[in-house]
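J.: With the sequence up front, the predicted model follows.
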Amino acid sequence: MATMEEIAEKAGVSQATVSRVINGHSGVSERKRKLVMEWVRKLDYQPNRTAQSLKNKKSYLIGIIIPEISNPYFSEIIEKVEIEAKNQGYNVIIANSNGNKQTEKNVISSMQSRQIDGLLIAPIDKDSSHIKNLIKKNVFVVMLTQHLNGFSSVSVSHFNGGFKVAEHFNDLGHQSIAFIGNENDPKFKGFKKGLSKNGLKFDNNNLIEVKSWGGQMSSHEVYNSLNNFIKSKSRIDITGIFAYNDLAAFGAMNALVDNGLKIPNDIAVVGFDNTFIAQELRPTLTSVAQPTGEIGRLSVEILLKKIEGKLVEDKEVILESRLIVRESTRKLE
């Protein structure tokens, strides 16, 4: 097993410098820090976390709670969180609330009992009492994908993403578009604003509400809801569909095909998140891309700064999305 003495020798620095880097202390140049961490990885150095925890009164554990682990969007964020945390000497405990508020509440309590140093959470409902009560708890928290006063957060403007979808449909000549999701979703509000800017008004009869969480469940519900929507019409008057995420778009596309409708010739489809599914579907899916890597990296960076006392004030980071145009949308003739 490698020792700090060996790392110091290979890196050409003192053991004190190695110790400061491994324990996340300041006062080390970025060049030396990178050099030390390079040898930590090469020699597969495993610090004695038990001893460090007793000495520093830290567990070197951070938790992350997400609502649907089956959604590739969250999986991509988790992957980056694990990489960044590991590079800084922390381990990650992952929990899936599966869209259940009571499960989410129980998982938070469980993680606190394991003495985590900090928590990343994408809440099901940020207005839930157990989420707001985290302000009173002795644990550092960073909100993922949403913002709530009293917490640091890393999110993407879903409103702006929805606005971009409306602009895209307008540029292609679409005027009657359905939205699949929840009417309170910021992306839906941005979508309506985008339509309004171009002189269009959203027809509330084209709102197909889906409230379930969980990838497979929501995709199945979308399929059934859109199937019922189509069969209730004597004539299909929509030319486009905006789905609240890629999994929902997947369910929608299956329902369209099973009803003999061609994508995008009969109905164009746009998703949200730009997960790997978007490129695997046939036709490939036009989708709003979120910078999942940056979300994961920045959330860990902010959380560790809070844990180490380097960030006292709450920090809100809002990242921008971009629309990736693929085969599922086309210009009306």
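T.: That came through, no problem.

J.: hey, let's count contacts and neighbours off CA atoms from now on
T.: OK.

J.: hang on, residue 284 packs against residue 326?
T.: Yes - counting by Cα atoms under 8 Å, residue 326 is a contact partner of residue 284 at 5.7 Å.

J.: Next one for the comparison:
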Amino acid sequence: MPEKARVVRPITLRDIAREAGVSINTASRALTGKPDVSDKTRRLVQAVADRLDYRPNQLARGLRQRKTATIGVVVADLANPFFAEVAEGIERTAAGEGYSIIVANTEENEERERRAVHTLVERQVDGILIAPTQSSDASIRYLLQRRIPVVLLARFFEHLQVPAVINDDREGARLAVRHLIQRGHRDILYLNGPPYNSSARLRLSGYQDALQEAGIPFRSSLVISTDARAAGGYAAIQQALAAGLPFTAVFCFSDYVSFGAIRALRQARLGIPKDVAVMGYDDIDLAGLVEPALSTVHIAKTRLGQVAARMLMGMMEPSGKQAERVGVTVLAPQLVIRESA
């Protein structure tokens, strides 16, 4: 007769308390880091928990505390190293405070964003960090109506009072274009992101600021909106060349757009920076590895994620700040000059 499989009962908090010779309440407070437990008792309880391989039931704890110790992170394009670095900063900070993260990728699609947000709400995350697609504000309004703590990543809505952590995109663009002008360029093509994107609007303003400072007239014909990916940069350069637009430098909305632009320029047998200088934005790791190494604007991506995570966790505490009082945190950009401009 075959031997019956033995069912192993999960170790419970009651088992830990009995083994350590303390009450269940004391065992719980020792394992959750509460301050009113002596170091000796804490070490004893933790040692017993480790020896018995105790795994707390996070779902049951969440139901009791009305918290799940999870944070939802909704990014616009996880394939873009920019968002990967932001997510890394979030994860490090959240883990340090005992939170896990659930990451969703929208690929800049409004419907995918809506589904991701609703799924995270159904899973009862304690708060959400989101880089919104910005083609609509419906998902953000939904979170506000549900009173779910939310912080925006890298983008913001001017008409909504929602806490956000962003880069100073207007200043970053001004620094980049000013550098190109100082190198003698006056015909500067700007490959911008979608017009509804807040970063795209601010970077366009910075582009215009630098031109105005130098007394160079703004020409709307030298601004082409792209989908903010390499394919968009490639297509935009082809469009500019086919139209016969005069330019000796290209400022790009992102490093990815720059990579596409460089490919198209090379196919047109134009040297970089000899014939056309190229300036990116974001300073992802690949920027320093391409040939020629890309001049760009550095964004503190990991720090952006860290600051946003701390802001959200503060809002999630019972005595946390109200969303309308948190405001927008703006991080300073830094110009990085390499070989392309």
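T.: Nice, I can see it. Just so you know, these numbers come straight off a predicted model, no measurement behind them.

J.: What does the superposition give as a TM-score?
T.: Overlay of the two chains. TM-score (TM-score structural alignment, normalised by the length of the first structure): 0.83; 302 aligned residues with a Cα RMSD of 2.7 Å.

J.: Which stretches in the stretch 1-150 of the second structure count as helices?
T.: Ranges of helices within the stretch 1-150 of the second structure are 13-20, 24-31, 39-51, 58-65, 81-96, 110-122, 138-145, based on DSSP state H, counting those that start in this stretch.

J.: Tabulate those helices (JSON lines), appending mean neighbour count and distance to residue 286 of the second structure.
T.: What follows is those, written out as JSON lines (neighbours: other Cα atoms under 10 Å; distance: least, Cα to Cα, whole Å):
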{"stretch": "helix 13-20", "mean neighbour count": "18", "distance to residue 286 of the second structure": "48"}
{"stretch": "helix 24-31", "mean neighbour count": "18", "distance to residue 286 of the second structure": "43"}
{"stretch": "helix 39-51", "mean neighbour count": "16", "distance to residue 286 of the second structure": "42"}
{"stretch": "helix 58-65", "mean neighbour count": "12", "distance to residue 286 of the second structure": "39"}
{"stretch": "helix 81-96", "mean neighbour count": "20", "distance to residue 286 of the second structure": "9"}
{"stretch": "helix 110-122", "mean neighbour count": "17", "distance to residue 286 of the second structure": "27"}
{"stretch": "helix 138-145", "mean neighbour count": "16", "distance to residue 286 of the second structure": "32"}
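
J.: Nearest to residue 250 of the second structure among the ones you listed would be which one?
T.: helix 81-96 (20.6 Å; Cα to Cα).

J.: Tell me who's in contact with the most centrally placed residue in the second structure.
T.: Centroid check for the second structure by Cα atoms, centre = their mean gives residue 86 as the closest residue, at 4.0 Å. Residues in contact with residue 86 of the second structure (Cα atoms under 8 Å, 6 or more residues apart in numbering) are 301, 302, 303, 304, 305, 306.

J.: Mind telling me what the fifth one corresponds to in the first structure?
T.: Residue-level alignment of residue 305 of the second structure against the first structure, with TM-score structural alignment as criterion, gives residue 296.

J.: Which residue numbers in the second structure does the helix or strand harbouring residue 163 of the first structure align to?
T.: Using DSSP states H and E, the element containing residue 163 of the first structure is helix 158-171. Matched against the second structure by TM-score structural alignment, helix 158-171 of the first structure falls on residues 169-182.

J.: Residue 131 of the second structure contacts residue 157, correct?
T.: No - checked against Cα under 8 Å, the pair residue 131 of the second structure and residue 157 is beyond contact range at 11.0 Å.

J.: Neighbour count for these two, which is higher?
T.: Between residue 131 of the second structure and residue 157, counting by other Cα atoms under 10 Å, residue 131 is the more crowded of the two (23 against 18).
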